[in-house]
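Novice: The sequence and its predicted three-dimensional model are supplied below.
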Amino acid sequence: MTADATYPARPETGADDTGDVQDPAAARRAVAARFAALTCAGDPAGGAGPPLAEVPLRRPRRTAARLRALYELGRADLSLARLAEGHLDAVAILDEVAGAPVGPGERWAVWAARPPAPAPGARCLDGRWLLDGVRPYCAGAHCCTHALVSADAVDGRRLFAVRLAQSGVRPVAGSRRAVGMAGSDACDVAFTAAEGVPVGGVGAYTDRPGSEHAAAGVAACLLGGARAVAETLYASARRRTQDAFGAAHLGAVDTLLSSAVTVLERAARDIDADPLDARGAARIRGLRVQALAELVCAEVLAHVGRGAGGTPLCHDARHARAAADLSVLMRLHPVERGLAELGRLFCARDDNGNDGGEDVR
């Protein structure tokens, strides 16, 4: 089974309509418009995928459909997929922790990763929670309406729902300069007495099972982005213009992608079989799936580069942007960190080999 056989092919639009690879600002505007369309009525004609409101939550045990939608978005445009994945993750967090839906026309982000620099602080003043500090690399800084933001309070790390159209929230000009993932609208954001509404108690958003299940969504986006990069090899094969050298690289790429998609499908079944993580398997599963996706992405980039040479990078704007986007996004989730944690979890097994995770199959 190939990756194409597992997930529907991306519709051919016939035009590179997601922004100029040479103009990051144009890419950001184009992706923001597509993201706004997806959060409203969707954009099926453009090949971006179904409306985000139609993408199922994990809780109804339709994880495979959720991951398929993210894969297709990653294949269409990885910057768009990053914004969509953040919005869908926010919808899931609000549902699982607070039992609250998002409002019509709202576009949400999740800015909750633990940054290398100090996180913003949170203080309670006269019953209002206020956030102060700078959070780096916030996707959707200009185009989102709300964000779930983690901040350090006196009693620990909390998550807050923050309305971005307030004077205390300001994207930091000049903090985003890269071409890769330019359309994701990611930059540093400064908070100055910005009002936020607590979402659950201390650690509520990380303690829920869905926190570990979310890794599969990131993996789906990455694998969709890898398939977009590989399109230049698949296209050569369809035109029968590929030599034996390129065909060997395509064979390697197809094996990597189809195997990773199979693992992703298995992860979806396992999540749906145990959505509340009664077996305690979610952490190891998430680490495995995300690490595999990142390793596959690195191999796909290498094989496509050797198999196609420099021509598509120099003459095909869509391919050049897809390769740049994938290179940046996979670096946001350092594979070594996940592999090291996975190794430590296995080192911590008891004498019976019980680590609370899944068996190696």
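Specialist: Alright, I've got the coordinates.

Novice: contacts and neighbour counts: CA atoms only from here.
Specialist: Fine.

Novice: buried stuff in the strand or helix carrying Tyr205?
Specialist: Using DSSP states H and E, Tyr205 falls within helix 204-207. For helix 204-207, a neighbour-count test (16 or more other Cα atoms under 10 Å) marks 204-206 as buried.

Novice: Name the residues that touch it?
Specialist: Identification of contacts with helix 204-207 by Cα atoms under 8 Å, 6 or more residues apart in numbering yields 93, 97, 158-159, 199, 211.

Novice: Not counting sequence-adjacent ones, nearest residue to Trp111?
Specialist: Nearest non-adjacent residue to Trp111, counting by Cα to Cα, 6 or more residues apart in numbering: Val149, 4.8 Å away.

Novice: Check which helices and strands the helix or strand following the helix holding Tyr205 sits against.
Specialist: Note on helix 204-207: by DSSP H and E, the next helix or strand toward the C-terminus is helix 210-238. Helices and strands touching helix 210-238, as assessed by 3 or more Cα pairs under 8 Å, 6 or more residues apart in numbering; DSSP states H and E, comprise helix 63-76, helix 78-93, helix 244-273, helix 282-308, helix 317-331.

Novice: Surely Ala226 touches His303?
Specialist: No: Ala226 lies out of contact with His303 (Cα atoms under 8 Å); the separation is 11.0 Å.

Novice: The two: which is more packed in?
Specialist: Between Ala226 and His303, counted using other Cα atoms under 10 Å, the more crowded position is Ala226 (31 against 21).

Novice: OK, contacts around that one?
Specialist: Residues near Ala226 by Cα under 8 Å, 6+ apart: 75, 257, 297, 300-301, 326.

Novice: got it, and Pro104?
Specialist: Cys40.

Novice: quick one: it and Ala267, what's the gap?
Specialist: Distance, Pro104 to Ala267, using Cα to Cα, to the nearest Å: 31 Å.

Novice: For the helix or strand encompassing Val110, what is the distance to the chain centroid?
Specialist: Using DSSP H and E, Val110 sits in strand 108-111. In terms of Cα atoms, centre = their mean, to the nearest Å, the centre of strand 108-111 is found 11 Å from the chain centre.

Novice: Could you list the residues in contact with that strand?
Specialist: 83, 86-87, 89-91, 135, 138-140, 144-150.

Novice: what about 10 Å?
Specialist: With contact meaning Cα atoms under 10 Å, 6 or more residues apart in numbering, strand 108-111 is reached by 39, 82-91, 93, 102, 135-141, 143-151, 159-164, 189.

Novice: For the host helix or strand of Arg337, buried residues please.
Specialist: Element membership for Arg337, per DSSP H and E: helix 335-347. By neighbour count on 16+ other Cα under 10 Å, the buried set for helix 335-347 is 335, 338-339, 342.

Novice: Use this one as the comparison:
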Amino acid sequence: MPESRITARPTLAPDAGSAPTSPSGYPSSVPTGDDIPAILAWCVEVGRTAPRVGDGSIAAVWELLAGAAHRNVATARVLEPHLDALGILAQTGTDLNSERDPWALRSLGVDDRSSWGVFAAEGPGMRVEAREDASGWTLDGTKPWCSLAADVSHALVTAFVGDERRLFAVSLAAEGVSPHHGPWVARGLPGIVSAPVDFTRAAAVPVGDVGWYLRRPGFAWGGMSVAACWWGGAVGLRDALAEAAAAEHADQVAFVHLGRVDTALWAARAVLSEAADLVDRRADVDMRLLAERVRTITVDAATLTLAEADAALGPRPLVADEQYARRVADLHLYLRQHHGLRDAARLGRLVLESEDAQ
């Protein structure tokens, strides 16, 4: 594997060179392994200078995410929600590198050293309610699938205000915030615990108006940012297939596996690149449909890559190569953020409803 740095190798730009580069302003070394405090510290440092989702630089954001995933899937899994949160805050006029704080986030101890999660999942029997009184807003209830809630300092959390949802910022060290520590028996992404959080009159600050979080175009952009991570992680498996195909004893079948994977990942790269251009140009397209297409194409390419790597390389790297085995396990779990047939059904409905379906 190459040195621990973000490189131009897994690039979304078709005319980029192949020499290692370190994008200006970003630290070059990418944390590997499961040292979550070290990964979070790196993500915070990167976040200070990284472009924001929504400022016309989404191609650069996706390059950064794909490059991080190419080196370590777990690092990208932590970086993506941190950058997503910073982009969401920027879309509301907040800049943690300046004095722009229209939603009074600093009352929660927020600054440019904060690490962020985005907790927007819903689950059966779990609901978070937001209420306002003379002392301000508080949250009550349980939120499922809160990644790294015991590790990050702050989070953006969706909560119900009546029948609609609104986004709130919370300090995860505050009184009334109780992250669960499991169950989490995952073999992939073992250090990135995604468990419920209980809120009991926990102080919160609204971010954006009621319903804004789900209506904004950036909601779709964030879903595609995850796809950029999937793609970068899968490119790392293509590297292993290329190494095997280049071996002296390789046969035609090794070339078949590499060719199938290269084609699928090249197609996904082209889709991500076009989507980035559409987003950055603010093209008049249905962003929901675009996001579903991008995620479906990318998850299919990554899933095929996992299957071809299994068939081509057999069990040996899964039991004898720590880095390879970890990448396979991490990527397999990460891909479960795509909900298979349910997401395909949603895409089908959007195709019928959207004027951009052709």
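Specialist: Happy to help now that I have it. Source: prediction; values computed, not measured.

Novice: quick one on the thing from earlier: just the buried residues of helix 335-347 of the first structure now: which is nearest Ile271 of the first structure?
Specialist: Closest approach to Ile271 of the first structure among these (Cα to Cα): Leu342, at 18.4 Å.

Novice: so stretch 217-235 of the second structure corresponds to what in the first structure?
Specialist: The aligned range for stretch 217-235 of the second structure in the first structure is 209-227, by TM-score structural alignment.

Novice: what separates the equivalent of Pro171 of the first structure over in the second structure from Phe160 of the second structure, distance-wise?
Specialist: Aligned by TM-score structural alignment, Pro171 of the first structure pairs with Pro179 of the second structure. Distance check for Pro179 of the second structure against Phe160 of the second structure: by Cα to Cα, it reads 19 Å.

Novice: same thing with Val271 of the second structure?
Specialist: Val271 of the second structure sits at a distance of 35 Å from Phe160 of the second structure (criterion: Cα to Cα).

Novice: for Gly54 of the second structure, same thing?
Specialist: 25 Å.

Novice: what does Glu308 of the second structure give?
Specialist: Going from Glu308 of the second structure to Phe160 of the second structure by Cα to Cα gives 44 Å.

Novice: now swap in Glu243 of the second structure and tell me
Specialist: Distance, Glu243 of the second structure to Phe160 of the second structure, by Cα to Cα: 51 Å.

Novice: Likewise for Ile36 of the second structure?
Specialist: As judged by Cα to Cα, Ile36 of the second structure and Phe160 of the second structure stand 31 Å apart.

Novice: Could you do Glu63 of the second structure as well?
Specialist: The gap separating Glu63 of the second structure from Phe160 of the second structure is 34 Å, by Cα to Cα.

Novice: So the two - more neighbours on which side?
Specialist: Glu63 (24 against 18).

Novice: didn't the more buried one look like it was pressed against Pro14?
Specialist: No: using Cα atoms under 10 Å as the test, Glu63 of the second structure is too far from Pro14 to be in contact (11.9 Å).

Novice: Overlap in contacts, these two.
Specialist: Counting by Cα under 10 Å, 6+ apart, the residues touching both Glu63 of the second structure and Pro14 are Ser273.

Novice: Return the residue of the second structure aligned against Ala151 of the first structure.
Specialist: In the second structure, Ala151 of the first structure lands on Ala159 (TM-score structural alignment).

Novice: Doesn't that match belong to a strand?
Specialist: Yes: Ala159 of the second structure: assigned to a strand according to DSSP: H, G, I helix; E, B strand; the rest coil.

Novice: Thought Trp137 was touching it, still the case?
Specialist: No: shown here, Ala159 of the second structure and Trp137 do not form a contact pair, counting by Cα under 10 Å, at 11.0 Å.

Novice: So for the two, which sits in the more crowded spot?
Specialist: More neighbours surround Ala159 than the other of Ala159 of the second structure and Trp137, with 27 against 16 (other Cα under 10 Å).

Novice: rewinding a little: any common contacting residues for Ala159 and Trp137 of the second structure?
Specialist: By Cα under 10 Å, 6+ apart, Ala159 of the second structure and Trp137 have these common neighbours: 130-131, 168, 206.

Novice: Format those as JSON lines; extra columns: neighbour count.
Specialist: Shown next, in JSON lines, are these (neighbours: other Cα atoms under 10 Å):
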{"residue": "Ala130", "neighbour count": "23"}
{"residue": "Arg131", "neighbour count": "15"}
{"residue": "Phe168", "neighbour count": "26"}
{"residue": "Pro206", "neighbour count": "22"}
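
Novice: so which of those comes closest to Ala120 of the second structure?
Specialist: Lowest distance from Ala120 of the second structure to these (Cα to Cα) belongs to Phe168, with 10.3 Å.

Novice: Identify the residue spatially nearest to the aligned partner of the closest one in the first structure, adjacent ones excluded.
Specialist: Under the alignment by TM-score structural alignment, Phe168 of the second structure pairs with Phe160 in the first structure. In this structure, Phe160 of the first structure finds its nearest non-sequential neighbour in Pro198, 4.4 Å apart by Cα to Cα, 6+ apart.

Novice: OK, contacts around that neighbour?
Specialist: 98, 128-129, 148-150, 158-162.

Novice: try it again with 8 Å
Specialist: Pro198 of the first structure neighbours (Cα under 8 Å, 6+ apart): 129, 158-161.

Novice: Same list (those) but as a markdown table, adding secondary structure.
Specialist: Converted to a markdown table, the contacts of Pro198 of the first structure look like this (three-state DSSP):
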| residue | secondary structure |
| --- | --- |
| Trp129 | strand |
| Arg158 | strand |
| Leu159 | strand |
| Phe160 | strand |
| Ala161 | strand |
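
Novice: Out of the contacts of Ala226 of the first structure, the closest to Arg28 of the first structure would be?
Specialist: Nearest to Arg28 of the first structure among those: Leu326, at 16.1 Å, using Cα to Cα.

Novice: Relative to Ala302 of the first structure, how far out is the closest one?
Specialist: 12 Å.

Novice: Those two: which has the busier surroundings?
Specialist: Between Leu326 of the first structure and Ala302, counted using other Cα under 10 Å, Leu326 has the larger neighbour count: 28 against 13.

Novice: The second structure: which residue goes with that one?
Specialist: By TM-score structural alignment, Leu326 of the first structure lines up with Leu331.

Novice: Tell me if I'm right that that match and Gly188 touch.
Specialist: Yes: counting by Cα under 8 Å, Gly188 is a contact partner of Leu331 of the second structure at 7.3 Å.
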